[in-house]
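*Asks:* Sequence and predicted model, in that order:
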Amino acid sequence: MNKLIYILFVLLFQISFGQDAFHNFGNAKIHDNGAIGFHVDVINDGTFDNNEGLAGFYNSDSNLTVSGSNRPIFKDMEIAVVDNLNLDVSVGVTNMIDYIDGLIITPRNDLNVNLDFLNNSIYFGENDNRHTDGYATVTGELDFKFPIGDDYRLRPLSVIPTNFTSERFQSAYFFEDPNSPSTFNESFNTDTFEPELSIISTQEYWDLNGTESTQAQLTWDSQSLIEILAQSLNDLRVVGFSINNQKWEDLGNIATTGNFETGTITSESFIPNEFEIITIGSVLKADGSVTIYDIITPNGDGNNDFLVIGGLEAFPDNELILYNRWGVEVYRKSSYDNSFNGISDGRATINQENILPVGTYYYVLKINGKNNMAGPFYINR
């Protein structure tokens, strides 16, 4: 690095360079065209928010941590920490972040600690191994794509504000079932939703916070199991768990891109703070010539003991695939003959008899090799 290092220490003897940390007790500043590289932890208990140069975090052997009582704000940042940069206090950036190596990790159980993108700042270099694992915020007047993920999975969310008024939005991505979230004090029942909805994803969700109206663009990949949710991308919806109504509501689909393996979906405008979390769901319509009866009670009484698909005899080239709520395949049969009675064919570990427990499951029906129908059904005993 050919840049000169210019650091103004207003209170020189209140800056401590310990063996394990750079500890700021007073006033510190990186001047214009200056740069400093941190190879140890940073503790900021003073003023370190009027920086004009580059702050780099570098360590090829272990992690680094930024902590302290005050938020440092940098103009430019470089992150090259092989075992990740942990934030115990918020860090702001006003111009640019370069994700070179490792994750920036914020605590998911503390919404007061974020990576803050200020003044329409930007970033580059993000991928599955380089992003923000936890919460980030943006304050600015432009559309913004959050470089967020969960562990080594980049899953961006974009906000497209209705009114460009320098609103602050906050978001994090969770690769987990919303029915059993890890850091929320409540669960978000994916069986409780508006009548026009059919399936809510149990694979993932995002937390998006903000008081102003915005559209949200969500992403998916192969682990999102979109093929379970919909027979067509047009049937997908952004859905949110309403704080007031305590159920999943349809937030719309004004555009989709991609295919079942990877793509994006954009919602209609909504106010994020009216919803606990958001994810991807669907509204599914049957083919018309084929009818699936979506509840079975396999108790041997002769009523609803089998999953019946009416009219399927006209389509002998078919395949039925069944999944549990976690996306695990529990049954598959070509040329389905209405014979499924709630017993797995050994594709999932249930119990010694492979009897599937009571609950919601999902079907994908392929006709002539295409995903013609998909939806939920319920097993009751």
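*Replies:* Received the coordinates, thanks.

*Asks:* CA only for contacts and neighbour counts going forward, please
*Replies:* OK.

*Asks:* If we ignore the residues flanking it in sequence, what's nearest the spatially most central residue of the chain?
*Replies:* The chain has Y173 as the residue nearest its centroid, 2.8 Å off, counting by C-alpha atoms, centre = their mean. Leaving aside its sequence neighbours, Y173 sits nearest to W206 (C-alpha to C-alpha, 6 or more residues apart in numbering; 4.5 Å).

*Asks:* let's bring in a second one:
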Amino acid sequence: MKSLLLKNITYIFVFLVGFIANAQSALHHAGTMQIHAGANVGFHTNFINTAPFDQNLGLVGFYGANFLNIQGSVSPVFYDFEVSANNGVALNVPTSVSNSVNFITGDVITPKSVQDIYVALVNDAIYVGESDFSKVDGYALVTNQQTYSFPVGDEAQLRPLIMNSNSINLTAKCAYFFEDPNSPFSFSEIFDTTETARQLDAVNEKEFWRLESSVPTTVTLSWNLRSDIGALTEETENLLVVGWGKINKEWEILGNTFVSGDVSNGMISSDSFIPDAYEAITIGSLLVPQDRMVIDNFYMSPNGDGTNDVLVIDELSLSPNNDLKIYDRNGLLVFQKENYTNEFAGVSNVDNLVIDRNKGLPAGIYFYVVNLFDLGFEFQGFLYLAR
């Protein structure tokens, strides 16, 4: 008897929603309305929420050809949420979904200049149906997720970002911007693509993402023809993920652990980084790709005449984060220096069996191994030391 009464109440409620929607330009919720399990409610009008609306178990859908919006002073929490509104559903207040989102037609739109308005998928809520025609055009937030693909994009295209964190994020939030970082209309700050780490050649000027997370994370981005990757490089292996650092105010290298595709379409994954340290994330290219970079063999004559007195490796200026090791012909380590800047003058700095340290190393052939950590390169070569 009780379930039958609830069912009848649900039908009455659906009827009233349809009646009110046709009688005014918005449905205004100011009381204790609740959508029960099994109920399917369709809104063809705007929804204004000014009271708690967070104990729902049914489906709410926004439908029709009109531009719709959700607004009010209290954030609503839907259970199942469906969008089939040709011109989209704009959010003017944070809106949560606790079970599932079904994207059919039209975007869920949030103002990209206001980071505190978003659609939140909470409590392991899932989504289906995302496409170029239906997605989140703005900020999407998730809770208690470690790996997640954000269904974000702009009005024309779905451009997801895949997050893979070292541990579970209490919250993580993402948006995509088809905007020039040099003049983004969604931000008061500019992200100048000429301000880069020394080893960067170019930064994408067509698009970027923003990811908010305090957990070390790798991200996977994609590109297509609209991304104009050909303006960065002709070789996709020279690409890497870059981020606009909040402290240094420049584009920094976030790495390249995986890349596939061609200049028309492809995907790339970063190294681990903390997203909250960066305002924006996009794709850049290396100044000196590895297949064009060669570190030569060297000749040294440390006699004080000012020529070849110290070992100078010019390429290390591209990677201040480096490590140099020098070995004698027997494989004995005779010199080691992190962040090398021309310190080797033929004298060992390693406590081992080197004889007559003050006189310097004996003449002969030595081997060097240098790691350029900023670029992910390692080189080996010969060094001839004359006396």
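*Replies:* Right, received. Where do you want to start? Just so we're clear, the structure is a prediction, and the values are computed from it rather than from any experiment.

*Asks:* Work out the TM-score between the chains.
*Replies:* These two chains, once laid on top of each other, score a TM-score of 0.70 by TM-score structural alignment, normalised by the length of structure 1; 282 aligned residues with a C-alpha RMSD of 2.4 Å.

*Asks:* What residue in structure 2 is paired with the residue nearest to the centre of structure 1?
*Replies:* Using TM-score structural alignment, the partner of Y173 of structure 1 in structure 2 is Y176.

*Asks:* where's that match relative to T143 of structure 2, distance?
*Replies:* Distance of Y176 of structure 2 to T143 of structure 2, given as C-alpha to C-alpha, to the nearest Å: 19 Å.

*Asks:* Count the residues that sit near the aligned partner of L59 of structure 2 in structure 1.
*Replies:* In structure 1, the residue paired with L59 of structure 2 is L54, using TM-score structural alignment. When counting by other C-alpha atoms under 10 Å, one arrives at 24 neighbours for L54 of structure 1.

*Asks:* now swap in T32 of structure 2 and tell me
*Replies:* If we define neighbours as other C-alpha under 10 Å, then T32 of structure 2 has 10 of them.

*Asks:* what does D45 of structure 1 give?
*Replies:* For D45 of structure 1, using other C-alpha under 10 Å, the count is 18.

*Asks:* My read is that it contacts H23, right?
*Replies:* Yes. In this structure, D45 of structure 1 is within contact of H23 by C-alpha atoms under 8 Å, at 7.4 Å.

*Asks:* Common neighbours of these two, please.
*Replies:* Applying C-alpha atoms under 8 Å, 6 or more residues apart in numbering, one finds that no residue jointly contacts D45 of structure 1 and H23.

*Asks:* where's the counterpart of E186 of structure 1 in structure 2 relative to V203 of structure 2, distance?
*Replies:* Mapped onto structure 2 by TM-score structural alignment, E186 of structure 1 lines up with E189. Using C-alpha to C-alpha, we find E189 of structure 2 at a distance of 17 Å from V203 of structure 2.

*Asks:* So for those two, which residue has more residues nearby?
*Replies:* Set E189 of structure 2 next to V203 and count neighbours by other C-alpha under 10 Å: V203 wins out with 28 against 12.

*Asks:* can I assume L286 of structure 2 is in contact with A197?
*Replies:* No. Taking contacts as C-alpha under 8 Å, L286 of structure 2 lies outside contact range of A197: 9.9 Å.

*Asks:* Neighbour count: these two, which is higher?
*Replies:* L286 (22 against 18).

*Asks:* Apart from its chain neighbours, what residue comes closest to the aligned partner of H23 of structure 1 in structure 2?
*Replies:* For H23 of structure 1, the aligned residue in structure 2 is H28 (criterion: TM-score structural alignment). Sequence neighbours aside, I48 is the residue nearest to H28 of structure 2 in space, at 4.6 Å (criterion: C-alpha to C-alpha, 6+ apart).

*Asks:* can you count the residues close to the one you found?
*Replies:* For I48 of structure 2, the count of nearby residues is 21 (other C-alpha under 10 Å).

*Asks:* Which parts of structure 2 are helices?
*Replies:* According to DSSP state H, structure 2 carries its helices in the segments 2-23.

*Asks:* Which stretch of structure 2 lines up against stretch 320-327 of structure 1?
*Replies:* So stretch 320-327 of structure 1 sits over no part of structure 2, by TM-score structural alignment.

*Asks:* er, stretch 256-266 of structure 1 actually
*Replies:* Alignment of stretch 256-266 of structure 1 against structure 2: residues 259-269, by TM-score structural alignment.

*Asks:* Repeat that for stretch 102-112 of structure 1.
*Replies:* Mapped onto structure 2 with TM-score structural alignment as the criterion, stretch 102-112 of structure 1 occupies residues 106-116.

*Asks:* one step back: the match of Y173 of structure 1 is in contact with E155, isn't it?
*Replies:* No. When contacts are counted by C-alpha under 8 Å, Y176 of structure 2 is not listed as touching E155 (10.4 Å).

*Asks:* Flag every buried residue along stretch 243-251 of structure 2.
*Replies:* Across stretch 243-251 of structure 2, burial judged by 16 or more other C-alpha atoms under 10 Å covers G243, W244, G245, K249, E250, W251.

*Asks:* what would these look like in TSV with distance to A172 of structure 2?
*Replies:* Listed next are these as TSV, based on distance: C-alpha to C-alpha, whole Å:
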residue	distance to A172 of structure 2
G243	17
W244	18
G245	18
K249	23
E250	23
W251	22
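
*Asks:* how about the residues you listed, which pair is most distant?
*Replies:* G243 and K249 (9.8 Å; C-alpha to C-alpha).

*Asks:* From A85 of structure 2, how far out is the counterpart of R153 of structure 1 in structure 2?
*Replies:* Counting by TM-score structural alignment, R153 of structure 1 corresponds to Q157 in structure 2. Plainly put, Q157 of structure 2 is 17 Å away from A85 of structure 2 if you go by C-alpha to C-alpha.

*Asks:* repeat for V334 of structure 2
*Replies:* On the measure of C-alpha to C-alpha, V334 of structure 2 and A85 of structure 2 end up 71 Å apart.

*Asks:* Next up, the contacts around the nearest residue to T192 of structure 1 once chain neighbours are set aside.
*Replies:* In this structure, T192 of structure 1 finds its nearest non-sequential neighbour in K247, 5.3 Å apart by C-alpha to C-alpha, 6+ apart. For K247 of structure 1, the contact set (C-alpha under 8 Å, 6+ apart) comprises F188, N189, T192, F193, E194, F241.

*Asks:* Counting only strands, which of the buried residues of stretch 243-251 of structure 2 make the cut?
*Replies:* Among these, the ones falling in strands (DSSP state E) are G243, W244, G245, W251.

*Asks:* Skip ahead from the helix or strand harbouring L322 of structure 1 and say which helix or strand is next.
*Replies:* L322 of structure 1 belongs to strand 318-323 when assigned by DSSP states H and E. Proceeding N to C from strand 318-323 of structure 1, the next assigned helix or strand is strand 329-334, under DSSP H and E.
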